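Chemist: my questions concern the predicted model and sequence given below.
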Amino acid sequence: MDILRLPTALRSSLLRQPALRRLLHSAATYEAPRDDVPPPSLAAAPALLTLSSTTLNSYQVSLPPTNTHLRFANTYFTSAPPEYLFTAPYFRSFPLSPHPEVAFLGRSNVGKSSLLNALFGRTNIKDAHVSKRPGRTRTMNGFGVSGGLAMGAAPKEAQREAMWKRFPRGGCVVVDMPGYGGGSREAWGKEAMKYLEGRKQLRRTFVLVDAEHGLKRTDVELLTHLRRQGIAHQIVLSKTDKLLYPGAKPPGPLKLNNGLLKLRDLCGSIRSKLNHEAGGRDTTVDILCCSAEKSLDERNKHRKLGIDEVRWAVLSACGLECDGEGNRKRGLSQDIKILEEEDE
């Protein structure tokens, strides 16, 4: 065990133990054996890290999903195309809804639209518009993910405007939020904050951070605000392939191990920055790592890196997880039946 890799508090606690201090002292004063004495047996080298939910992501709040969970999440999101439900330029224009919602937001050009298309399993047909121009998303757009449940009958009037009324219970709504930062307008941010702070249907906010560039000042400000307001959120490191898959060929075991260690260090540095901003208090938040472009499994190239874990996090937030056998749970959570009491 490399004690320097332990968290500071745990390392300090261990170093206060007399037995461990004597062990470290004896190791420091160890003399090399003489030539006529056989060398002691070498400790087995630590195994290289392999790709899994626990090595790819950093969980502090949620339990890592099992393979059964990931298969269920993949099927749920890909069994039917997403339904475009509504566009809301202002918070007051959001429709009344009985469905649980999650929001995805991040700095302009962080790769949010590409990630959402991968989340929906629609990398060839773009539901969320992808653009090289920052700040392309200017409204809050709702996409319904039904898990294959049948849509209800179309209303007789205003069918397009009331599309969300056909959306079945047992589904969830993914809200594509405007980007913040240099490519976005302040007015969009005000409406976005109204939504994040006031929408009763919102179950969790996913904040995208570019894995290649790390936290920016605006990221820290947003995450600190979400924490102070008690808004449930998770960090999603996008473009993780830049660290794990920098070349044209899949990485070998050693490169993959080194890349996963870089990701682990990056997650640690993100938490350190957020802890510093919070006055030294520990930041307890899950950090999910994914790529909308590449997969490390040559047999399943359509399953992008870490996307199933993000899907599972969405379902968990909305109370739509499967049981231990991978079957859809019967019934619905009571809290998704709440409608906002506001004028249409």
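Modeler: Happy to help now that I have it.
Chemist: okay, CA-based contacts and neighbour counts for the rest of this
Modeler: OK.
Chemist: quick one: buried residues of the helix or strand where residue 75 lies?
Modeler: Take DSSP states H and E as the rule and residue 75 turns out to sit in helix 67-78. Buried residues in helix 67-78, counted by 16 or more other Cα atoms under 10 Å: 69-70, 72-74, 76-78.
Chemist: now those residues as JSON lines including distance to residue 195?
Modeler: Formatted as JSON lines, these follow (distance: Cα to Cα, whole Å):
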{"residue": "69", "distance to residue 195": "30"}
{"residue": "70", "distance to residue 195": "29"}
{"residue": "72", "distance to residue 195": "29"}
{"residue": "73", "distance to residue 195": "26"}
{"residue": "74", "distance to residue 195": "28"}
{"residue": "76", "distance to residue 195": "26"}
{"residue": "77", "distance to residue 195": "24"}
{"residue": "78", "distance to residue 195": "27"}
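Chemist: second one coming, line it up with the first:
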Amino acid sequence: MREKQLNNDLFQPAVISMEASEKITEESTSFWQDARRRLFENKGSVAGLIIIAVILLFAFLGPVLSQYGFDDQDVSRANLPPRIPVLEKVGFLGIDGVDIRGVNQYEMKNQKDNYYWFGTDALGRDQFVRVWKGTQISLYIAFLAAAIDMVIGVAYGAISGYRGGRTDNIMQRIIEIVIGIPNLIVIILFILILEPGILSITISLVITGWTTMARIVRGQILKLKNQEFVMASQTLGANSSRILTKHMFPNILGSIIITSMFTIPNAIFFEAFLSFIGLGIAPPTASLGSLVNEGFKSLQIYPHLVLYPAVIISLIMISFNLLGDGLRDALDPKMRK
């Protein structure tokens, strides 16, 4: 077989352009743009974000949609099961005004023209209004806990880790003392001084709720403060506040956000637990935990009193955990594909 001769006609000179070699073929993205893209690619975090948005919307619009207040009482409409227009004709949904004994409570109590989407409680109060009003209280406590983490926990942990030495030792011993005091004991002490309610829960969170964030921030600061870019900034004469705000905080912001996202469901569960054992929100004000506590007493006869607040608590905790997982993956550079 004859080999093909190589000659100049078989080759063409390559066109080398400096502009073409330096041209960026893909769009340049920052760290936060890439994190946002990866967050929205995570179906679980998107689902959690949508659930949170819907719950927030109903929490603020729900009480406005009803003509009744959260504390309006009328025993003539006590313990009515859920009833929703149009959907009441679908029997298997259980929202047709018929209780578990097969009795139409609306006809029996002359309430044929009224609709209570979540039913009513033993005092005739509209559960739809009370559930969403309770959601407001629970979300307030949850976001308050996150704010305390962001302010007290971040500042305390940053100072402890950056100063180091004796200052760090003293501050960490203080954290160990605070952690050693159970939250329930602190709540009981403030209830004895004040009374059950939002104020006592708020003060207890201010005292004990920031320790986890402080430890996480301290660990991140200890890891970063000996890095080359920090030492270079110190060599150029930057003061401590500038190094913390301009160089360290941007590098630990992901950890702060993730920890705050996981703080929110923990705070909601904490408030629900306190209200369930009678140490939380005082009536007539409602929270999701207090509503579960009230409905639990008549669970077998009127299950709707427990069902709706329990479902809302579960959805809030699941959605914030899903969002926290998505943020953890999106803000971690090691998770990039």
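Modeler: Nice, thanks for sending it over. Computed from a predicted structure; not experimentally measured.
Chemist: care to give me the TM-score?
Modeler: Counting by TM-score structural alignment, normalised by the length of structure 2, the TM-score of this superposition works out to 0.24. Behind it: 143 aligned residues with a Cα RMSD of 7.1 Å.
Chemist: in the stretch 201-337 of structure 2, which spans are helices?
Modeler: 211-224, 228-235, 240-242, 249-276, 288-296, 304-331 (DSSP state H, counting those that start in this stretch).
Chemist: the ones you listed: which one's closest to residue 185 of structure 2?
Modeler: Closest of the helices of the stretch 201-337 of structure 2 to residue 185 of structure 2 is helix 249-276, at 11.5 Å (criterion: Cα to Cα).
Chemist: related to what we said a few turns ago, between the buried residues of helix 67-78 of structure 1, which is nearest residue 193 of structure 1?
Modeler: residue 77 (27.2 Å).
Chemist: roughly how far does the closest one sit from residue 312 of structure 1?
Modeler: 10 Å (Cα to Cα, to the nearest Å).
Chemist: same thing with residue 221 of structure 1?
Modeler: 27 Å.
Chemist: what of residue 274 of structure 1?
Modeler: From residue 274 of structure 1 over to residue 312 of structure 1 (counting by Cα to Cα), the distance is 25 Å.
Chemist: now do residue 75 of structure 1
Modeler: 11 Å.
Chemist: over to residue 83 of structure 1?
Modeler: Counting by Cα to Cα, the gap from residue 83 of structure 1 to residue 312 of structure 1 is 19 Å.
Chemist: compare these two and say which is more crowded by neighbours.
Modeler: residue 312 (25 against 17; other Cα atoms under 10 Å).
Chemist: name the nearest residue to that one, sequence neighbours excluded.
Modeler: residue 73 (5.3 Å; Cα to Cα, 6 or more residues apart in numbering).
Chemist: which ones are touching the one you found?
Modeler: Applying Cα atoms under 8 Å, 6 or more residues apart in numbering, we find residue 73 of structure 1 in contact with 308-309, 311-312, 315.
Chemist: of those residues, which belong to strands?
Modeler: With strands taken from DSSP state E, there is no overlap with the contacts of residue 73 of structure 1.
Chemist: got the residues you listed as a markdown table, with distance to residue 186 of structure 1 columns?
Modeler: Listed next are the contacts of residue 73 of structure 1 as a markdown table, based on distance: Cα to Cα, whole Å:
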| residue | distance to residue 186 of structure 1 |
| --- | --- |
| 308 | 33 |
| 309 | 32 |
| 311 | 30 |
| 312 | 32 |
| 315 | 31 |
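Chemist: from these, pick the one nearest residue 194 of structure 1.
Modeler: residue 315 (23.7 Å).
Chemist: what separates the closest one from residue 172 of structure 1, distance-wise?
Modeler: Applying Cα to Cα to residue 315 of structure 1 and residue 172 of structure 1 gives a distance of 8 Å.
Chemist: hmm, back to that, just the helices of the stretch 201-337 of structure 2: most buried one?
Modeler: Greatest average neighbour count among these goes to helix 288-296 (a mean of 24), per mean count of other Cα atoms under 10 Å.
Chemist: C-terminal to the lengthiest helix in structure 1, what's the next element?
Modeler: For structure 1, the helix that runs over the most residues, judged by DSSP state H, is helix 253-277. Under the assignment DSSP H and E, the closest C-terminal helix or strand after helix 253-277 of structure 1 is strand 287-289.
Chemist: who are the packing partners of that next one?
Modeler: strand 233-238 (3 or more Cα pairs under 8 Å, 6 or more residues apart in numbering; DSSP states H and E).
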